[in-house]
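1. sequence-free structure coming up:
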């Protein structure tokens, strides 16, 4: 076998091995919980609603006039306690730099607070719990149907944003 052929075969094999390894890393979507399970512990259903035992939020805050809103139902923000213990939270929501919600609350275990944003604008949501902080900026316009889930977990806060149109 010629030296050039051997070098090219080695190079090609190395590239193939690297591509296979990268494909494995890119295809990995699970979270390692340290118990051998890659399945998410707490997630959302197909509609983006938290997988809570409760079908209804423990509290619902609507920002804007429901009678003047469009048919989209507004942008939804779920603040979900995905842990086993109740949690003390601080919540602040501003629209176009004006504070529209500022409160402290106790979120029961596996329960969620629902915010519905009806008025168009740029919203900044700040949630603090157990020393962790989540800041999320959302642009809401007419006929917008976004959904944000902020999960309060043992390891901190996790935010996911999706579109439900």
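-> Structure received. For clarity, every value in this text was computed on a predicted model and none was experimentally measured.
2. for the rest of this, base every contact and every neighbour count on C-alpha atoms.
-> OK.
3. and the strands in this structure?
-> 59-63, 75-81, 87-95, 98-107, 112-117, 121-129, 132-140, 146-153, 156-163 (DSSP state E).
4. what angle separates the last one from strand 146-153?
-> With axes from the mean of the first three to the mean of the last three Cα atoms, to 10 degrees applied, the angle from strand 156-163 to strand 146-153 works out at 160 degrees.
5. again, but for the first one
-> Here the directions of strand 59-63 and strand 146-153 differ by 140 degrees (the same axes, to 10 degrees).
6. what helices or strands is strand 59-63 leaning on?
-> Counting contacts by 3 or more Cα pairs under 8 Å, 6 or more residues apart in numbering; DSSP states H and E, strand 59-63 is packed against strand 112-117.
7. just to revisit the earlier point, tell me which of the strands of the chain lies nearest to residue 16.
-> Residue 16 sits nearest to strand 156-163 of all those, at 34.2 Å, using Cα to Cα.
8. which neighbouring elements make contact with that closest one?
-> On a contact count with 3+ Cα pairs under 8 Å, 6+ apart, strand 156-163 meets strand 132-140, strand 146-153.
9. now it against strand 132-140, angle please.
-> Angle, strand 156-163 to strand 132-140, by the same axes, to 10 degrees: 10 degrees.
10. flag every buried residue along strand 156-163.
-> For strand 156-163, burial by neighbour count (16 or more other Cα atoms under 10 Å) applies to residue 157.
11. for comparison:
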């Protein structure tokens, strides 16, 4: 994280946690929307942004990467979407049908992601050490705890997410930390 101090980074207008994390690192948060974050990166208005591999070709991210940029080869950014509706206005079983639909589409979506990653030139990929990943994980953990204490993150949701991460990888330091989420 200390290597990013002084850099400008896009932070989504509706995600206050990204500005909090950027500020903790010493970065300059630049408020952005999903539509213009990559434009700011390509136009050099910011030094760092986050994006899925699916955006590489259509958003021409290679323009912002040239001549000496790179993509950290470690997925740590997650964008989610919630569907909020009035249950009385939707047919019976809508929730389960939606979950089934998304489950059935999952393999095809993963295939698209892998295919998109394969279009990215190999010289743009930056591999980082396990030690660096561990430092980042600890930084993110402390940030989540701070955001929980500020009321930005929900305590129960953080506990659930930690349990999922630890089920996927029990070797993570957060799985045995005394100040668990």
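-> On my side now, so go ahead. Quantities reported herein were computed from a predicted structural model and do not represent experimental measurements.
12. superposing both, give me the TM-score.
-> For these two chains in superposition, a TM-score of 0.25 is obtained (TM-score structural alignment, normalised by the length of the first structure); 71 aligned residues with a Cα RMSD of 5.1 Å.
13. hang on, the earlier thing: so of the helices and strands packed on strand 156-163 of the first structure, which one's packed in deepest?
-> strand 146-153 (a mean of 23; mean count of other Cα atoms under 10 Å).
14. what's the spacing between residue 37 of the second structure and residue 61 of the second structure?
-> Per Cα to Cα, to the nearest Å, residue 37 of the second structure is found 11 Å from residue 61 of the second structure.
15. those two: which has the busier surroundings?
-> Just comparing residue 37 of the second structure and residue 61: by other Cα atoms under 10 Å the higher neighbour count belongs to residue 37, 22 against 18.
16. go ahead and confirm that one touches residue 10.
-> Yes: applying Cα atoms under 8 Å as the test, residue 37 of the second structure and residue 10 come out as touching, 6.0 Å apart.
17. so how far is residue 122 of the first structure from residue 152 of the first structure?
-> 23 Å.
18. residue 12 of the second structure: how many residues sit nearby?
-> The local packing of residue 12 of the second structure (other Cα under 10 Å) involves 20 other residues.
19. quick one: it from residue 20 of the second structure, how far?
-> 11 Å.
20. before we move on, what about residue 9 of the second structure?
-> Between residue 9 of the second structure and residue 20 of the second structure the computed distance is 12 Å (Cα to Cα).
21. among the two, which residue is more densely surrounded?
-> Shown here are residue 9 of the second structure and residue 20; by other Cα under 10 Å, residue 9 has more neighbours (26 against 17).
22. please identify which helix or strand holds the more buried one.
-> With elements taken from DSSP states H and E, the one containing residue 9 of the second structure is strand 8-12.
23. ok, residue 21 of the second structure - contacts?
-> The neighbours of residue 21 of the second structure, taking Cα atoms under 8 Å, 6 or more residues apart in numbering as the test, are residue 143.
24. contacting residues around the residue nearest to residue 159 of the first structure when sequence neighbours are not counted?
-> Spatially, and ignoring its direct neighbours in sequence, residue 159 of the first structure is nearest to residue 150 (4.4 Å; Cα to Cα, 6 or more residues apart in numbering). Each residue near residue 150 of the first structure by Cα under 8 Å, 6+ apart is listed here: 77-80, 134, 157-160.
25. identify the residues contacting residue 18 of the second structure.
-> Residue 18 of the second structure makes contact with 11-12 under the criterion Cα under 8 Å, 6+ apart.
26. so it, which state does it fall into?
-> The three-state assignment at residue 18 of the second structure reads helix, by DSSP: H, G, I helix; E, B strand; the rest coil.
27. so how far is residue 8 of the second structure from it?
-> Taking Cα to Cα, one finds residue 18 of the second structure at 12 Å from residue 8 of the second structure.
28. likewise for residue 107 of the second structure?
-> Taken as Cα to Cα, the span from residue 107 of the second structure to residue 8 of the second structure is 35 Å.
29. out of those two, which sits in the busier spot?
-> residue 8 (20 against 11).
30. rewinding a little: the strand holding residue 9 of the second structure - contacts with which helices or strands?
-> If you count contacts as 3+ Cα pairs under 8 Å, 6+ apart, strand 8-12 of the second structure packs onto helix 16-25, strand 28-32, helix 37-42.
31. list the buried ones in the longest one?
-> What that stands for is helix 16-25 of the second structure. Neighbour-count burial for helix 16-25 of the second structure [16+ other Cα under 10 Å]: 17-22, 25.
32. now stretch 22-42 of the second structure
-> Buried positions in stretch 22-42 of the second structure, judged by neighbour count with 16+ other Cα under 10 Å: 22, 25-32, 37-42.
33. looking at these, which is nearest residue 131 of the second structure?
-> Proximity of the buried residues of stretch 22-42 of the second structure to residue 131 of the second structure (Cα to Cα) peaks at residue 25, which lies at 17.7 Å.
34. do you know how far that closest one is from residue 31 of the second structure?
-> With distances taken as Cα to Cα, residue 25 of the second structure is found 16 Å from residue 31 of the second structure.
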